[in-house]
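J.: Sequence first, predicted model second:
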Amino acid sequence: MKEFFAYGEKVPGYDVRMLNEREARAAAAILFVGAFLGLTNGVMLGTAVFSEYFVSFFAIDFTMRVIQPRYAPSLLLGRFFVRNQTPEYVGAAQKRFAWALGMILAWPMFYYLVIDFQPNPLKVLVCLICMGLLFFESAFSVCLGCKIFNLVKREKATHCPGDVCEMKIKEPIQRFNPIQKIIVILTAIAMFYGAFAYMTKLPDRTNLTKKMKKIMTSDAELQRIEDEKADQEFENDDF
């Protein structure tokens, strides 16, 4: 019974209980797809039905992860997809802390999207934060919650994904030369500008796009848009 409730798995050669990072990343990718579909359904179709089901699953799943990850549905799905891959072990303690942060975000979202439906930009922002955390974990194996773990816990995390918790010297293939640095910076600028230009030029077809445009556009630009609309309506009235 004690082993049943033990958090993480005993793995020969490791001094702490471990989890399989590969199945955690696979699970994060599955949840990211669900969150993305819920967001696009809300923006494009104006319905939150998919999000309500997904957030319910998300909250239950992360609660299971914190209590006993052996039985968390998304982790079991992730295990199915990576069952033929060599496990990549990660310390269970920091993953539990990171998943606890996800659970703390999940239950308020459940309340405001399922029980007492009150959508607003702040709740959308929380969803985007969750999506960002899932994306970073699935795409780059970067666990931001694990990094916070090291800031608040006296005992530092060990056996992190990619051995980032252990001090080491970067290999030549991991370093950037000056030209590569310039390319990365220009790419990042182009991506941020593209996202900004896209959000500010979207047609005002949903409440979300209206609010996002209002947040990201200057007062002068908003006034110019309103003036153009007024002029267009005046011309239409003349006809």
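T.: Nice, I can see it.
J.: rest of the way, CA atoms for contacts and neighbours
T.: Will do.
J.: which is the next helix or strand following the longest helix along the chain?
T.: Counting residues, the longest helix found in the chain (DSSP state H) is helix 178-201. Next in sequence after helix 178-201, counting helices and strands by DSSP states H and E, comes helix 207-216.
J.: how far does the next helix or strand after that following helix sit from the chain's center?
T.: Moving toward the C-terminus from helix 207-216, the next helix or strand (DSSP H and E) is helix 219-238. Here helix 219-238 shows a centroid-to-chain-centroid distance of 38 Å under the convention C-alpha atoms, centre = their mean, to the nearest Å.
J.: before we move on, what about stretch 83-92?
T.: 21 Å.
J.: now swap in stretch 111-119 and tell me
T.: That offset, for stretch 111-119, works out to 20 Å (C-alpha atoms, centre = their mean).
J.: buried residues in it?
T.: Burial within stretch 111-119, assessed by neighbour count using 16 or more other C-alpha atoms under 10 Å, is assigned to Leu113, Val114.
J.: Contacts for it, please.
T.: Ala48, Ser51, Glu52, Val55, Ser56 (C-alpha atoms under 8 Å, 6 or more residues apart in numbering).
J.: Swap in 7 Å and give it another go.
T.: Contacts with stretch 111-119, where a contact means C-alpha atoms under 7 Å, 6 or more residues apart in numbering, come from Glu52.
J.: Tell me the span between the first and last residue of that stretch.
T.: Taking C-alpha to C-alpha, to the nearest Å, stretch 111-119 runs 11 Å from one end to the other.
J.: list the contacts for Ala24?
T.: Taking C-alpha under 7 Å, 6+ apart, one finds Leu75, Gly78 in contact with Ala24.
J.: residues of the strand or helix carrying it that come out buried?
T.: Using DSSP H and E, Ala24 sits in helix 21-40. Using 16+ other C-alpha under 10 Å as the burial criterion, the residues of helix 21-40 that qualify are 21-32, 34-35, 38-39.
J.: One more to weigh against that first structure:
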Amino acid sequence: MAISSDLLASSNTQKERSVGAADPFTAGNRPQTAFVNENQVRAAAGLTMVLGAVAFVYAYFDKVYVPIQVVTTVFFIEFLIRITAGLTYSPIGVLAGWITQRQPPHWVSAKPKRFAWTLGLLMSLAMVIITNSGIRGVLPLTICLICLSLMWLEAVLGLCLGCEFHRVMVRRGWATRDKTIEVCAHGACATESANARTSL
């Protein structure tokens, strides 16, 4: 009887380990803080792209600059919250999470994403200064088109150029690799071994 009890306990332990190994990045459906949901990130990029495109149309075709002044300010606040608190606490991130709540999460490393959001923060800050200073012409047009292109690549193709740039910086020693684990879309980060995953 004692032997059968030991075998049953051992079987249950193996089942628990196998379930944990199937998704090592979650514990009770809650991800590690070092990760973000790629689906939520792409949805957020799509939402920001739509807002930016509408503001761009008003500014470029109708010469109405209030929408782009408001949108760039919203983007600055949005990226600042993402960097400091996380995507799940930003307004657009919350909406993106609601949109993608029925999709299975796809966890990726947050560090390269945070680096990409930092670039977005800098570009949105530049646009806030430019649009509120009355600067018109090629400079704001170029920055706006670059931002829209980056958002489109992230939302539609799942390609994070900021993450790719972060990968290059890591290879050259200009940035440090994520010490917990690096699992990024499109090879933006090197995938660690299964042992490193389960050690989380």
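T.: Cool, got the structure. Note that the structure is predicted; figures quoted are calculated from it, not measured.
J.: quick one: TM-score?
T.: The TM-score (TM-score structural alignment, normalised by the length of the second structure) is 0.72; 156 aligned residues with a C-alpha RMSD of 2.0 Å.
J.: re the thing from before, comparing the helix holding Ala24 of the first structure with the second structure, how large is the average distance?
T.: Comparison of helix 21-40 of the first structure with the second structure after fitting gives an average deviation of 0.6 Å (mean C-alpha distance after the TM-score superposition for the first structure).
J.: following that helix, which helix or strand comes up?
T.: Moving toward the C-terminus from helix 21-40 of the first structure, the next element (DSSP H and E) is helix 49-67.
J.: average gap between that next one and the second structure?
T.: Mean for helix 49-67 of the first structure is 0.8 Å (mean C-alpha distance after the TM-score superposition for the first structure).
J.: what residues does that helix touch?
T.: 34, 38, 71-74, 96, 99-100, 102-103, 106-107, 109-110, 113-114.
J.: Quick check: ChimeraX command selecting the buried ones in those.
T.: Of those, the buried ones can be selected in ChimeraX as follows, counting by 16+ other C-alpha under 10 Å:
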select :34,38,72,73,74,96,99,100,102,103,106,107,109,110,113,114
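J.: Contact partners for the equivalent of Cys160 of the first structure over in the second structure?
T.: Matched across to the second structure, Cys160 of the first structure falls on Cys184, judged by TM-score structural alignment. Each residue near Cys184 of the second structure by C-alpha under 7 Å, 6+ apart is listed here: Val108, Ser109.
J.: wait, doesn't Pro87 of the first structure sit right on Asn20?
T.: Yes - the criterion here is C-alpha atoms under 7 Å, and Pro87 of the first structure meets it with Asn20 at 5.7 Å.
J.: These two: who's more crowded?
T.: Using other C-alpha atoms under 10 Å as the criterion, Pro87 of the first structure and Asn20 rank with Asn20 on top: 21 against 14.
J.: What's that one aligned with over in the second structure?
T.: Asn20 of the first structure maps onto Asn37 in the second structure, by TM-score structural alignment.
J.: where do the strands sit along the second structure?
T.: Secondary structure of the second structure (DSSP state E): strands at 35-37, 107-109.
J.: Mind jotting down where the helices sit in the second structure?
T.: Using DSSP H, helices in the second structure cover 2-22, 38-61, 66-84, 91-99, 110-132, 138-152, 161-171, 194-198.
J.: So for Pro31 of the second structure, which of the ones you listed sits nearest?
T.: Taking C-alpha to C-alpha, helix 110-132 is the member of the helices of the second structure nearest to Pro31 of the second structure, at 11.1 Å.
J.: could you give the angle of that closest one to helix 138-152?
T.: Compare the direction of helix 110-132 of the second structure with that of helix 138-152 by axes from the mean of the first three to the mean of the last three C-alpha atoms, to 10 degrees and you get 150 degrees.
J.: from the chain's centre, how far out does helix 110-132 of the second structure sit?
T.: Counting by C-alpha atoms, centre = their mean, helix 110-132 of the second structure comes out at 13 Å from the chain centroid.
J.: could you check the angle helix 161-171 makes with that helix?
T.: Using the same axes, to 10 degrees, the inter-axis angle of helix 110-132 of the second structure relative to helix 161-171 is 120 degrees.
J.: Contact partners for the aligned residue in the first structure for Val50 of the second structure?
T.: Per TM-score structural alignment, the equivalent position to Val50 of the second structure in the first structure is Val33. By C-alpha under 7 Å, 6+ apart, no residues touch Val33 of the first structure.
J.: Give me the neighbour count for Gly42 of the first structure.
T.: 17.
J.: Surely it and Ala48 touch.
T.: Yes - Gly42 of the first structure is in contact with Ala48 according to C-alpha under 7 Å; the separation is 5.3 Å.
J.: what's the distance between Pro67 of the second structure and Thr131 of the second structure?
T.: 10 Å.
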